[in-house]
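K.L.:
sequence first, predicted model second:
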Amino acid sequence: MQQNRSVYESTAKQILDDILKYNVNYNNNILTVGNWADGSSKYQNLMRTSDVLPSFFDKFYKFSQNSQWLIIKNKMLDSLYQASRKSKVGLVPDFIQVTNDNKVKSLTYGKNVKLNKHDDDYYYNAFRIPYNLALDKDRSSKENQILIKLMNFFSSLEKISSGYKMSGKPLNKFQSTSISAPLFYAASTSQKWHTLYQKQSFILDYDRLNHNYYDDTLLVLILCSTK
């Protein structure tokens, strides 16, 4: 058993080392959207907002003792915070562009770096943000502000759509597990979001599973994280 643990730890360290080697933009200390988004790519400064994982970064630092993970955590969280402040309702888009001086710009700033039409909407990547932030039990002030603003917006809605413009305008008429499961988990962490928690509890009706890979993966992840 000890030998197996040693193998797993060695493999984990190699993976973390490779991420730092191939998937970090060291001009602004953010994770890139892929190892192909290097210095020769116009997508070098593109940041996937769902890659902001404060609790994971803390664990990576604790395991590796490499302080670069704390730098990445702080820089990416600050970028997410800037994006949140730009929105009146607190929504954050799937992707943002972070300049080398750590300023958040639109995806059309300089060169257009949109990969898909919903990259600058609160859509299937950004759906994970409430879960990512709520998962951190020792949330910083910035994390709390981002999360509270998001959750207050969704708490104010009678019905939640699967996707939103930054203005708060819904993109679809249907609701999905992909958006509701992360909200369900985040709402479970505070009594003040109890009504939202109850409304999103429809995800527990397993007869409604649509066998969509993304929906069902998020649901299982949330169920494993919820007490």
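P.N.:
On my side now, so go ahead. If you're wondering where the values come from, they're calculated on a predicted model, not measured in any experiment. Numbers count the residues shown, from 1 in each chain.
K.L.:
every contact and neighbour count from this point should use C-alpha atoms.
P.N.:
Fine.
K.L.:
and the most centrally placed residue in the chain, helix, strand or coil?
P.N.:
What sits nearest the mean C-alpha location of the chain, by Cα atoms, centre = their mean, is residue 50, with 2.2 Å. Assigned state for residue 50: helix (three-state reduction, DSSP: H, G, I helix; E, B strand; the rest coil).
K.L.:
return the residues in contact with it.
P.N.:
94, 125, 126, 127, 128, 129, 132 (Cα atoms under 8 Å, 6 or more residues apart in numbering).
K.L.:
just give the nearest non-adjacent residue to the first one, would you?
P.N.:
Which is residue 94. Sequence neighbours aside, residue 126 is the residue nearest to residue 94 in space, at 4.7 Å (criterion: Cα to Cα, 6 or more residues apart in numbering).
K.L.:
next up, the contacts around the one you found.
P.N.:
By Cα under 8 Å, 6+ apart, the residues touching residue 126 are 49, 50, 92, 93, 94, 95.
K.L.:
ok, those vs residue 76, which is closest?
P.N.:
residue 49 (8.3 Å; Cα to Cα).
K.L.:
could you check how far the closest one is from residue 130?
P.N.:
11 Å (Cα to Cα, to the nearest Å).
K.L.:
likewise residue 153?
P.N.:
Residue 153 is 12 Å from residue 130, by Cα to Cα.
K.L.:
for residue 4, same thing?
P.N.:
Counting by Cα to Cα, the gap from residue 4 to residue 130 is 34 Å.
K.L.:
those two - which one has more neighbours?
P.N.:
Higher neighbour count among residue 4 and residue 130: residue 130, with 25 against 9, using other Cα atoms under 10 Å.
K.L.:
for comparison:
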Amino acid sequence: MKIKKNYLIVGIVTCLILIVGIIFLKNNMNETSYSKIYQKWQREYIVKNGEGSFVNTVKAGKKQALSEAQGYGMVITMLAAKKKYTDQSAYDKLVAFYTKNTIPGKKFMYWKLVEKEDKWENVDQSNATDGDLDIAYSLILADQMWGSTGKYNYRQMAKQILSDLLTSNYNQRTHLLRVGNWATDSSGMGNLIRTSDLIPSYYKTFYQYTHNETWRTIYYKSIDVLGKLSNQNSTGLFPDFAWINGNDVAAAEGKVIEKDTDGDYSWNACRIPLRLSLVRDKRLRKINNKLLTFFNKQRKIEAGYSLNGQTLANYQSMAFLAPIGVAANLQKSKFPQLAKELKKQILQTKLTGNYYGDTLQTYSAMVLANQRGVQDSE
């Protein structure tokens, strides 16, 4: 009897060791997958030159840099650095390129730069709000991780960008940021918003960092507008652009800035599920939950939808799939299958050579790798 009992104990201990080993192996495999995605992406898209490093957005011909892409690259690099997939020197090279390509008198990066005869030429003197938001946020992450007494004063640089955003891009009537410094009242675009610029987690961080009440105002206004847009249809889908008129908000119609799909869930709004996942707030979770409920019912998630849920394309893109995957994995108790399938795709889908899809896939992978670091709700 005693021998049988000993065998039972040995069997239980062996099973426990096997279970722990399997969990460790699985976690290690995932860690390797995250690292490989980042390493592949940085080899494909990060280009070094005499000014530092930039994210190249074109595969053939003359090189092109966008503030949007630089912002993504800087955030991705910081998230990768947190996991020790890269280091401070890689981030500082991206900072160097940004500092050499800012609009005179401001700390905004030119929204678009094209390489001509080994020199960079800016398209105009405009900025893109989304790019500068990401750049500022990455600098805050850098300050929190490494401090600001080294080669660059990350803290001061971040605060200067945030100050310029409030001076040049803040609309005191809508209490939101305009799409760029060019979107003035005289241009007729002052009340236009890019819905993917509504990033409550950033605004919360900016308020905590600067103690400027305007960021707190933008934080709450963003949540209010997101909620109103979500309630305007049964799908919970957002338009790429929307108009603010007093307390009302309406999806844009037709081509306003970029495409005829400016009022649809397209290449800008596809980032929203990821953006909303970065802070744990019950109001934002409810908004994302409605989005996820719609996508959970789709046989395939396509690259664009009208706000009533009609597909705009008959192909898929990681630009759409990956952000939804992040949102689903942060609510995987409600959407276990969707979370599992999309996480698998994020980790196993090879980069395609399309800058936008590959970059949002990598960004999403880095968020998942760091998902324990998302903020708690107030």
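P.N.:
Cool, got the structure. Note that the coordinates shown come from a computational prediction; the quantities given were computed from them, not determined experimentally.
K.L.:
superposed, what's their TM-score?
P.N.:
Once the chains are laid over each other, their TM-score by TM-score structural alignment, normalised by the length of the first structure reads 0.91; 220 aligned residues with a Cα RMSD of 1.7 Å.
K.L.:
can you give me the helices in the first structure?
P.N.:
Taking DSSP state H as the criterion, the first structure carries its helices at 2-22, 54-64, 68-86, 129-134, 141-155, 177-187, 194-200, 213-225.
K.L.:
the fourth one maps to which residues in the second structure?
P.N.:
Mapping helix 129-134 of the first structure onto the second structure (TM-score structural alignment) gives residues 272-277.
K.L.:
buried residues in that stretch?
P.N.:
Using 16 or more other Cα atoms under 10 Å as the burial criterion, the residues of stretch 272-277 of the second structure that qualify are 272, 273, 274, 275, 276, 277.
K.L.:
how about JSON lines for the residues you listed, with distance to residue 261 of the second structure added?
P.N.:
Rendered in JSON lines, the data for those read as follows (distance: Cα to Cα, whole Å):
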{"residue": "272", "distance to residue 261 of the second structure": "16"}
{"residue": "273", "distance to residue 261 of the second structure": "18"}
{"residue": "274", "distance to residue 261 of the second structure": "20"}
{"residue": "275", "distance to residue 261 of the second structure": "20"}
{"residue": "276", "distance to residue 261 of the second structure": "22"}
{"residue": "277", "distance to residue 261 of the second structure": "24"}
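K.L.:
identify the residue of the second structure aligned to residue 90 of the first structure.
P.N.:
By TM-score structural alignment, residue 90 of the first structure lines up with residue 236.
K.L.:
again with residue 61 of the first structure
P.N.:
By TM-score structural alignment, residue 61 of the first structure lines up with residue 207.
K.L.:
same deal with residue 70 of the first structure?
P.N.:
Using TM-score structural alignment, the equivalent of residue 70 of the first structure in the second structure is residue 216.
K.L.:
measure that match to residue 141 of the second structure for me?
P.N.:
From residue 216 of the second structure to residue 141 of the second structure the distance is 19 Å (Cα to Cα).
K.L.:
equivalent analysis for residue 284 of the second structure, please.
P.N.:
Counting by Cα to Cα - residue 284 of the second structure and residue 141 of the second structure are separated by 22 Å.
K.L.:
residue 318 of the second structure now?
P.N.:
Here residue 318 of the second structure is placed at a distance of 25 Å from residue 141 of the second structure (Cα to Cα).
K.L.:
neighbour count: the two, which is higher?
P.N.:
Taking other Cα under 10 Å, residue 318 of the second structure and residue 141 do not tie; residue 318 has more neighbours (28 against 19).
K.L.:
the first structure: which residue goes with that one?
P.N.:
Residue 318 of the second structure maps onto residue 177 in the first structure, by TM-score structural alignment.
K.L.:
let me see the contact set for that match.
P.N.:
Applying Cα under 8 Å, 6+ apart, the residues contacting residue 177 of the first structure are 203, 215, 216, 218, 219.
K.L.:
in CSV, list those along with neighbour count and distance to residue 85 of the first structure.
P.N.:
Formatted as CSV, the contacts of residue 177 of the first structure follow (neighbours: other Cα atoms under 10 Å; distance: Cα to Cα, whole Å):
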residue, neighbour count, distance to residue 85 of the first structure
203, 20, 30
215, 19, 28
216, 17, 31
218, 20, 27
219, 23, 29
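K.L.:
shared with the second structure, which of those?
P.N.:
Of those, the ones still in contact in the second structure (both residues aligned by TM-score structural alignment, their matches' Cα atoms under 8 Å) are 203, 215, 216, 218, 219.
K.L.:
wait, which of the residues you listed is closest to residue 29 of the first structure?
P.N.:
Distances from residue 29 of the first structure to those, taken by Cα to Cα, are shortest for residue 218, at 27.6 Å.
K.L.:
and the closest one, how close does it get to residue 185 of the first structure?
P.N.:
11 Å.
K.L.:
my guess is residue 13 of the first structure contacts residue 66, does it?
P.N.:
No. Using Cα atoms under 8 Å, residue 13 of the first structure is not in contact with residue 66, being 10.5 Å away.
K.L.:
packing partners of whichever helix in the second structure runs longest?
P.N.:
Taking DSSP H as the criterion, the second structure has its longest helix at helix 2-45. Helix 2-45 of the second structure sits against helix 336-348, helix 355-369, with contacts defined as 3 or more Cα pairs under 8 Å, 6 or more residues apart in numbering; DSSP states H and E.
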